[in-house]
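Undergrad: The sequence isn't on hand, but the structure is:
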């Protein structure tokens, strides 16, 4: 049985016609996002003050031939409702507000970040990365490998700092992608995984990265523009790496693939269970994800502030 869907205009009317004060949370993903945001809402004060509805954007029909992906559709709907004045309305049924929740990806890095109290980006690159970083790595390894606590602790110690190491290995690739964007000469897309990245170590193909940069430089017709793109790319990355926030650039699917490789490599050498697939990592993460940590306050404060309960962070 298919779920009901609405045109963007019908969704706007549905928001206005809600019988009670309601917060609508529109999100992009199909697998992780519904559960992720349900858990966060449960941590907020919304339940005691407002009705709330979790709204997958896929249930809002495309309009005027718009075939954009989930995130773009969420943000397009936000822009439409902002323009029509229907983000935050008061009727006889009380106040109705819409919050749009999307993966950050690299929007903060590229400057595409929308600053609005009605738009919430994940702190890490996406919900999957956020959840992985909430986990006790020892518990996660135990679930994935069916190993005892002592063995899991031994393995966890052997890969300590693996995300930071991965981000360090990929820094030059991120740099090249940003230059391609800022210089306008074309090249790898920001957010694309490094070509030649090895599954286990997450190393980049340094020769390919260098060759890509050389080709881009050859296409540039302005030395000043090229230098400015280099300067801006370095400045953007330095803000992350110098402040120890580099792991925020890593997407969940990259982390799952690399973690699987690390676990399988360790198991080959020392014996133990291997991970069946990247998907099994997502399942394991959900089973040990910790929503009691301070990290949730970033989200709950935004939800509560939108409802007029507190202040956003």
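TA: Structure received. From a predicted model like this one, the values you see are computed outputs, not experimental measurements. Numbering: from 1, shown residues only.
Undergrad: C-alpha only now, for contacts and for neighbours.
TA: Fine.
Undergrad: now do the same end-to-end measure for stretch 216-231.
TA: Stretch 216-231 has its terminal residues 15 Å apart, counting by C-alpha to C-alpha, to the nearest Å.
Undergrad: what residues does it touch?
TA: With contact meaning C-alpha atoms under 8 Å, 6 or more residues apart in numbering, stretch 216-231 is reached by 178-180, 182-183, 185-187.
Undergrad: what's the spacing between that stretch and its chain's center?
TA: With C-alpha atoms, centre = their mean, to the nearest Å as the basis, stretch 216-231 stands 30 Å off its chain's centre.
Undergrad: Can you give me the buried ones in it?
TA: Going by neighbour count (16 or more other C-alpha atoms under 10 Å), the buried part of stretch 216-231 is 216-217, 220, 226, 229-230.
Undergrad: out of the contacts of stretch 216-231, who has the most neighbours?
TA: residue 179 (29 neighbours; other C-alpha atoms under 10 Å).
Undergrad: Next up, a structure to set beside the first:
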């Protein structure tokens, strides 16, 4: 396994570099190497981001995409939260079970709290806007980050996107993107739009009121929790079928 940053043809790395490399290898018939006694196939793993919503994903048997927006989101969706909380906060398993139950489906909850912000982020990507509305950032339109939407900030963010959208983007693109996002929420698939890198902060924000005056060391929580969730994942569980099936298709292509 090799990170694209180790071999990227530009300093940017990321999916663009992966797809450039994929295209080059395909043109040169190098995606599959047949040795005397073995066969080697190249497979690329990428974050899905908003590819499904925007219909921008690269369709190839040699590309495996995450189920959620990124690999961190998949970890939060598949990990055992009570076990991770117990280790991250140095509390008993019983306390961790109670807190995890109280927090509930925090990924879907954040998708609901940030619905307007997430829609703007998808729109910003879809129209290639060059502004501060970016999927990697916490909401800039919700009061105190997770409160109600500030309508003035919402209007300003919308204006920033329209003022900086990419050249040649049709005026109808905004309506189309918003309709696509609405469809995701209507089908209750909004978890797939939440960036996993933003989840630790929200999870800690949800947990703090549950400490109820207890002294709990949460200073390293945001750094540790995703890693600890990864250690709790059961890779034989049904959630991994997505990856197993994708890999099987890549090996059989």
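TA: It's in. It should be emphasised that the depicted structure is a prediction, and the values quoted were computed from it without experimental measurement.
Undergrad: circling back to that earlier point, can you flag which of the buried residues of stretch 216-231 of structure 1 belong to helices?
TA: Of the positions in those, 216-217, 226, 229-230 sit in helices, assigned by DSSP state H.
Undergrad: can you pull out the strands in structure 2?
TA: Taking DSSP state E, the strands of structure 2 run over residues 32-34, 39-41, 44-46, 63-65.
Undergrad: can you give me how far the third one is from the chain middle?
TA: What that stands for is strand 44-46 of structure 2. Taking C-alpha atoms, centre = their mean, the mean C-alpha location of strand 44-46 of structure 2 is offset from the chain mean by 14 Å.
Undergrad: Which strands or helices does it pack on?
TA: Using 3 or more C-alpha pairs under 8 Å, 6 or more residues apart in numbering; DSSP states H and E as the contact criterion, the secondary-structure elements in contact with strand 44-46 of structure 2 are strand 63-65.
Undergrad: Can you check which part of structure 1 the strand it packs on sits on?
TA: Under TM-score structural alignment, the match for strand 63-65 of structure 2 in structure 1 covers residues 119-121.
Undergrad: That stretch against structure 2, how far on average?
TA: Aligned to structure 2 and superposed, stretch 119-121 of structure 1 gives a mean residue distance of 0.6 Å (mean C-alpha distance after the TM-score superposition for structure 1).
Undergrad: which residues are contacting that stretch?
TA: With C-alpha under 8 Å, 6+ apart as the contact definition, stretch 119-121 of structure 1 has outside contacts at 78, 99-104, 299, 302.
Undergrad: how about a cut-off of 7 Å?
TA: 99-104 (C-alpha atoms under 7 Å, 6 or more residues apart in numbering).
Undergrad: And residue 15 of structure 1, how close does it get to residue 69 of structure 1?
TA: 23 Å.
Undergrad: Show me which of these two is the more surrounded one.
TA: Taking neighbours as other C-alpha under 10 Å, residue 15 of structure 1 and residue 69 compare with residue 15 leading, 21 against 12.
Undergrad: Would it be right to say that that one lies in a strand?
TA: No. Following the definition DSSP: H, G, I helix; E, B strand; the rest coil, residue 15 of structure 1 is helix and is not counted among the residues of a strand.
Undergrad: Contact partners for the counterpart of residue 199 of structure 2 in structure 1?
TA: Mapped onto structure 1 by TM-score structural alignment, residue 199 of structure 2 lines up with residue 255. Under the criterion of C-alpha under 7 Å, 6+ apart, residue 255 of structure 1 has no neighbours.
Undergrad: So what's the residue count around residue 217 of structure 2?
TA: Counted with other C-alpha under 10 Å, the burial measure for residue 217 of structure 2 works out to 11 neighbours.
Undergrad: which non-adjacent residue is nearest residue 249 of structure 1?
TA: Distances taken as C-alpha to C-alpha, 6 or more residues apart in numbering place residue 125 nearest to residue 249 of structure 1, at 5.7 Å, with adjacent residues excluded.
Undergrad: What separation is there between that neighbour and residue 239 of structure 1?
TA: Distance of residue 125 of structure 1 to residue 239 of structure 1, given as C-alpha to C-alpha: 16 Å.
Undergrad: neighbour count winner among these two?
TA: A count of neighbours by other C-alpha under 10 Å puts residue 125 above the other of residue 125 of structure 1 and residue 239, at 23 against 13.
Undergrad: Now do the same contact list for residue 46 of structure 1.
TA: The contact partners of residue 46 of structure 1, taken as C-alpha under 7 Å, 6+ apart, are residue 304.
Undergrad: Take the ones in helices among the buried residues of stretch 216-231 of structure 1 and write them to CSV, including distance to residue 142 of structure 1.
TA: Formatted as CSV, these follow (distance: C-alpha to C-alpha, whole Å):
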residue, distance to residue 142 of structure 1
216, 45
217, 48
226, 49
229, 45
230, 44
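Undergrad: Looking at these, which is nearest residue 84 of structure 1?
TA: Closest approach between these and residue 84 of structure 1, by C-alpha to C-alpha: residue 229, at 36.7 Å.
Undergrad: Just give me the match in structure 2 for that closest one.
TA: Across the alignment, which pairs residues by TM-score structural alignment, residue 229 of structure 1 is matched by residue 173 of structure 2.
Undergrad: What of residue 166 of structure 1?
TA: The equivalent of residue 166 of structure 1 in structure 2 is residue 110 (alignment by TM-score structural alignment).
Undergrad: which of the contacts of stretch 119-121 of structure 1 lies closest to residue 25 of structure 1?
TA: Sorting those by how near they are to residue 25 of structure 1, with C-alpha to C-alpha, puts residue 99 at the top with 4.8 Å.
Undergrad: Give the aligned equivalent of that closest one in structure 2.
TA: In the superposition onto structure 2, residue 99 of structure 1 corresponds to residue 43 when matched by TM-score structural alignment.
Undergrad: and residue 78 of structure 1, what is it in contact with?
TA: For residue 78 of structure 1, the contact set (C-alpha under 7 Å, 6+ apart) comprises residue 100.
Undergrad: Quick one: map it onto structure 2.
TA: Aligned against structure 2 - with TM-score structural alignment as the criterion - residue 78 of structure 1 pairs with residue 22.
Undergrad: Skip the chain neighbours and tell me the closest residue to the residue nearest in space to the middle of structure 1.
TA: Structure 1 has residue 126 as the residue nearest its centroid, 1.4 Å off, counting by C-alpha atoms, centre = their mean. The shortest distance from residue 126 of structure 1 to any non-neighbouring residue, by C-alpha to C-alpha, 6+ apart, is to residue 103 (4.5 Å).
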